[in-house]
Every structure is written in C-alpha cells, then in structure tokens.
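Novice: Sequence plus the predicted model coming up.
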Amino acid sequence: MTDEQAPPGVDPTVPSVARMYDYYLGGKDNFRADRDAAEQIVRLARDSGADVREMARANRGFLIRTVHHLAASGVRQFLDIGTGLPTQDNVHQVARRVAPDAKVVYVDNDPIVLTHAQALLAGSPGTYVLDGDVRRPADILRDAAAHLDFGRPVAIVLAAVLHFLPDDAEVAAIVATLRGALVPGGHLVISHSYVEPDEGRPERMGEAQDVYRRSASGSIAWRDRDTVRGWLDGLELLEPGVVPVQHWRDDAPHPAPGLDKGGVLGAVGRLRG
C-alpha cells in the first residue's frame, strides 16, 4: 500500500500498531512509516534474542484456537475488540466453521481497519463492524448490544490490545467493565505482551517504547502473569491457565524460537453458572 492510497483523515507518516502488526504477519496493508517502525522493533527484539514476527504468528494461532474451542463449547456470540486488519482465519471464519449461526462484532478505531473490515464483511450476515475505542468499554458494550444479546453468553476477545495502554489502573477498570457484562457461560479472552522477570532488558524495552510513542497508539507496556491473572478474578480460568500463547492448547506444538524469555501471554476465563 502506497502513501498515496491513504484514505481521508489518515496520516500515512504516523505509524499505526494495526498496520505494524499486519507487517509482522507478512501483510501488505501498511505504509512506509509502518514498515520502518516495525523493522525497528524487529531489530530491537532480535538484539534481545526475541522474534517479533514469531510472536505475532503465535498470538494469531492462540486467537484461532481459542475461538474454535469456544465455538465448539457452545458459544455463539463473539465481541472482538481491537480486531486489527483482516487476515486469514478471522474470528467469524473460525467460529462459523464450527457454528454457522455464530454472530461476531468487530471493534476498532483505526480508519483503515474499519474500511478493510467493512469491505471484507459486506454481505456477511451476522457479522458487524463498529468504530470504537477500548478506552471507552461502556460505549462499546452499548453499541454492540444492537447486535449481540448480552443476556446470553458472549465471548469478549482482547487480543494484543491492552498492552498499548500504559496505565495499569485504567486497564484494570476497562477489563472490569467488560467482565461485568458477562453472564454465566460467557468468556473473556486476553493476550498481552510480557517478559520474564529476569529478562527485563531495560535498554531495549526503552527503545521499543520510544518507537511506539511515535505511533498512533502512543505507548506499549509489558505486564506479568500475576497481572493478567488478576484481570480474570471471579472467572474460572480454563486450562492451562495464564501461559505463553504458543502453549495454550496447541495440539501440534512446534519450537518457538525467540519466545522462551518473553513474548505474549494468553488466558481464557469463563463465568460459571
């Protein structure tokens, strides 16, 4: 995608985390500024022994497996917040391979994400795209209620989005609001970047934060397992608990180079009846 193709209201010189993530996954829906910023992150991670592209692929695999599992468990409604640019095996595609009647609401605030998602989902009944910001969860729940029945189980997906919010108290409040919308049988799916406590690499992390500060998100944060587990208080934590995403119910595990000291944590909580 060239800078000349930027839709109105989009500054192609400001990196977008959604388009950077698209680049990590090998996508083409990104501008030069996105690619340059993403390559800086790739280099910083590599200098620390990590692989950002592998992290992105592992996170995507986690999302696919969780949605498949929840659909197979009877969940028929999904709210995907911070969905990012469409790629292969989007939430509605995975869910509908198991449950053709599944309803999915996608939420994002990136104009290019919204444009691409609306084009992809045109003529796809039961699938909706909303312009919304994770920082305003009550607004998201209100708007999503036009399409989902929150009196029945909903799976709320927060995949690789909360780590772009640096304020711990704000994130806890966001998750609490969304968790409060669940009824028995509802689920909360979370993935979030982390590093092991003894692998802080403060210099590299500081440089990575500088890159993300220049992006539209404005920040990135790393949090630990206890923090992620705390967001799921009051929910039944599905096995294997809070683990690196590549270890969450992968029936065909493969070596994950560059993910042994950090990467992305994943967890799924269920509200019991």
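Specialist: Structure received.

Novice: When you work out contacts or count neighbours from here on, use the C-alpha atoms and nothing else.
Specialist: Fine.

Novice: What separation do you get for residue 116 and residue 129?
Specialist: Separation of residue 116 from residue 129 (Cα to Cα, to the nearest Å) stands at 10 Å.

Novice: More neighbours: which of the two?
Specialist: Set residue 116 next to residue 129 and count neighbours by other Cα atoms under 10 Å: residue 129 wins out with 19 against 14.

Novice: Now the more buried one: closest residue in space, sequence neighbours ignored.
Specialist: residue 106 (4.7 Å; Cα to Cα, 6 or more residues apart in numbering).

Novice: which SS class is that neighbour?
Specialist: Secondary structure state of residue 106, per DSSP: H, G, I helix; E, B strand; the rest coil, is strand.

Novice: Second structure follows, compare the two:
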Amino acid sequence: MMPTPVSSRIGATAAVVFLVVPLVALLMRVPWLRVPEILVDPAVSGALGLSLRTAVVSTMIAALLGVPCAWWLAARTGPLREAVRVVVSVPLVLPPVVAGVALLYALGRGSFLGDVLSHAGVSIAYTTSAVVLAQTFVALPFIITTVDAALTAHGHRGEEVAATLGFTPRRAFFLITLPTIRPALLTALALGFARALGEFGATLTVAGAIAGRTQTLPVAINALLGYDIDAALTAAALMLVIACLILGLLRTPALTGGVR
C-alpha cells in the first residue's frame, strides 16, 4: 500500500462522506415496518416488474447492437472511427430528458419515422415499446464503450494466429476473442442493465407514466412523491439495494477475471 499525504486522506474522507450521507439519510427515512406491505402494492410491484422486464429486453437489444459496433470500432483506425466514438458517447453526457425529446420527435406523431410506422399500424410513443427504446438508447453506449475498450486493449494477435489456422474472422471472434474479454463483456452487460433499470427522464418523456404499461419504478417514485412518501422512500431504497447488488456483482471473480 502506497503512503499518501494527509491532504489526500482528508479529500478522500470528504468525498466518501459527501456520497454516503444522502444515502444514509434515505435509508433512515424508510418506514421499515411498512416495507412488506408497500412492496406488494401494485403501484410498486407492478412498476418493479415492468422495469425488470424492459431492462432485460433493452440490455439484450443493446448487446446485439453494441458488441458488433464495438468490434467494428476496435478493428478500425482513422477519423471515421473517432467520429463514431463521439456519436456513441453523446448519450452518456446528454441530459436524459433531451434524449427523450429526441426519441419522441423521431418516433412520435408528425415525425417521418412515426408517420411511416403509423401507416403500418405500429405506434411507439407512450407504449411499453417506447420504454424499451428509451432504455436501449441510454444503455447502448455503456456496452459499446466498455467492449470497445476491452477489444482495443486485447489487440488482434489472437485473430491473426487464428487466421493462419483457417478461422474466418467471425469464427475467430466468437471462439477466441469473446471468451478472452468475457469479464469486460459481462461488466458491460451489468452496466447496461443497471443504466436501463434506472432510466427516468427519457422514459417519462417518450413513454409517459401509464400504470402497467410505461410506469417503470423510477417513474413511479416520481409519482409517489406527490401522494405517498412512504411508498416513494421504500421504492427508492429498493432501487438503491438493486444498484448495490449490481455493483457487488461487478466485483465478483466471474466478472473481474479473478482480479480483486
């Protein structure tokens, strides 16, 4: 363990306190005796179920789109790759409500895609599909950037050797590269799932807050704050517990490759 100056220890302590105090304050306000009753309330359990289902679907879609994109990025050089990396990173810094507005004007009524889909009898805005799209939009960059970084660090030596043995690029990628970067891939999926599960702004904007259809748990918390603070606090604590479980999962040897 490296020695650190006193100023570093003071800064670290201040940072941890700053982050921990609000979380402790939340947990202290939770009506623990009412938690079982609140968790079975349809306003909470239904929103949680919808959040979990849509987050799983969103993560799967993000993985199907993100892993090939990361593969392409890691295999390329030049300005085009850097431009794509910038585009991919935009949702990471974009306010979620702006992402929701963008999706709404891309897929809602009056938009080109929205009108095309409407003529085909498909409606996206303010449906469960809109929830999935909003979650995928915010989760996809996490998967792309994480896998891209792992592939770039991994290099192409394995694929080059496999090519001399007659492997096609696709076969080499699935049989050699993906198993090698498995910890990074699992981390990317966990981060994407967590981001999708916690999405609020884009979901509320493009999908609304229709109970049973588009009201995910973060959206439900926002609604519950107006009329049932105990339920809102319990749901918020539940989201905190889920986040901690995901972070704990990210520290397991299966995801870290045995490095702790």
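Specialist: That came through fine. Only a predicted model underlies this, so the values are computations on that prediction, with no experimental measurement involved.

Novice: quick one: TM-score?
Specialist: TM-score of the superposed chains, computed with TM-score structural alignment, normalised by the length of structure 2, equals 0.26; 117 aligned residues with a Cα RMSD of 6.2 Å.

Novice: ok, back up a step: with residue 157 of structure 1 as the reference, measure out to the residue nearest to residue 129 of structure 1.
Specialist: According to Cα to Cα, residue 106 of structure 1 and residue 157 of structure 1 sit 10 Å apart.

Novice: Tell me how many other residues crowd residue 219 of structure 2.
Specialist: 22.

Novice: from what I can see it touches residue 204, true?
Specialist: Yes. Using Cα atoms under 8 Å, residue 219 of structure 2 is in contact with residue 204, at 6.6 Å.

Novice: Would you map the strands across structure 1?
Specialist: Under the criterion DSSP state E, structure 1 contains strands at 77-81, 103-108, 127-131, 155-159, 187-195, 236-237, 243-244, 262-270.

Novice: Tell me which other helices or strands the fourth one touches.
Specialist: To tie it back to what came earlier, the one meant is strand 155-159 of structure 1. Under the contact criterion of 3 or more Cα pairs under 8 Å, 6 or more residues apart in numbering; DSSP states H and E, strand 155-159 of structure 1 touches helix 52-72, strand 77-81, strand 187-195.

Novice: now that strand against strand 262-270, angle please.
Specialist: Orientation note: strand 155-159 of structure 1 sits at an angle of 170 degrees relative to strand 262-270 (axes from the mean of the first three to the mean of the last three Cα atoms, to 10 degrees).

Novice: Could you point out the longest helix of structure 2?
Specialist: If each helix of structure 2 is counted by residues according to DSSP state H, the longest one is helix 42-75.

Novice: Quick check: next helix or strand after the host helix or strand of residue 223 of structure 2?
Specialist: Residue 223 of structure 2 belongs to helix 217-224 when assigned by DSSP states H and E. Using DSSP H and E, the helix or strand that follows helix 217-224 of structure 2 towards the C-terminus is helix 229-250.

Novice: What residues of that next one count as buried?
Specialist: Using 16 or more other Cα atoms under 10 Å as the test for burial, helix 229-250 of structure 2 gives 229-240, 243, 246, 249-250.

Novice: quick one: which of those residues is nearest residue 183 of structure 2?
Specialist: Using Cα to Cα, residue 250 is the member of the buried residues of helix 229-250 of structure 2 that sits closest to residue 183 of structure 2, with 9.1 Å.

Novice: how far away is that closest one from residue 65 of structure 2?
Specialist: 22 Å.

Novice: How about residue 128 of structure 2?
Specialist: For residue 128 of structure 2, the distance to residue 65 of structure 2 - Cα to Cα - is 20 Å.

Novice: ditto for residue 29 of structure 2
Specialist: 41 Å.

Novice: now do residue 189 of structure 2
Specialist: Taken as Cα to Cα, the span from residue 189 of structure 2 to residue 65 of structure 2 is 12 Å.

Novice: quick one, which of the two is more surrounded?
Specialist: Taking other Cα under 10 Å, residue 189 of structure 2 and residue 65 do not tie; residue 189 has more neighbours (24 against 15).

Novice: tell me which element the more buried one falls in.
Specialist: Counting by DSSP H and E, residue 189 of structure 2 is part of helix 182-197.

Novice: hmm, back to that, the residue nearest to residue 129 of structure 1: neighbour count?
Specialist: Neighbour tally, residue 106 of structure 1, other Cα under 10 Å: 24.

Novice: There's contact between it and residue 130 in this structure, I believe.
Specialist: Yes. Using Cα under 8 Å, residue 106 of structure 1 is in contact with residue 130, at 6.1 Å.

Novice: picking up where we left off before, identify the contacts common to residue 106 and residue 157 of structure 1.
Specialist: 79, 80, 81 (Cα atoms under 8 Å, 6 or more residues apart in numbering).

Novice: quick revisit: and the helix holding residue 223 of structure 2 with helix 182-197, angle?
Specialist: Going by the same axes, to 10 degrees, helix 217-224 of structure 2 makes 30 degrees with helix 182-197.

Novice: Quick check: buried residues in stretch 92-100 of structure 1?
Specialist: For stretch 92-100 of structure 1, a neighbour-count test (16+ other Cα under 10 Å) marks 92, 93, 94, 95, 96, 98, 99 as buried.

Novice: again with stretch 93-107 of structure 2
Specialist: 96, 97, 99, 100, 101, 103, 104, 105, 106, 107.

Novice: wait, isn't the third one in contact with residue 203?
Specialist: No. If you go by Cα under 8 Å, residue 99 of structure 2 and residue 203 don't touch, sitting 9.0 Å apart.
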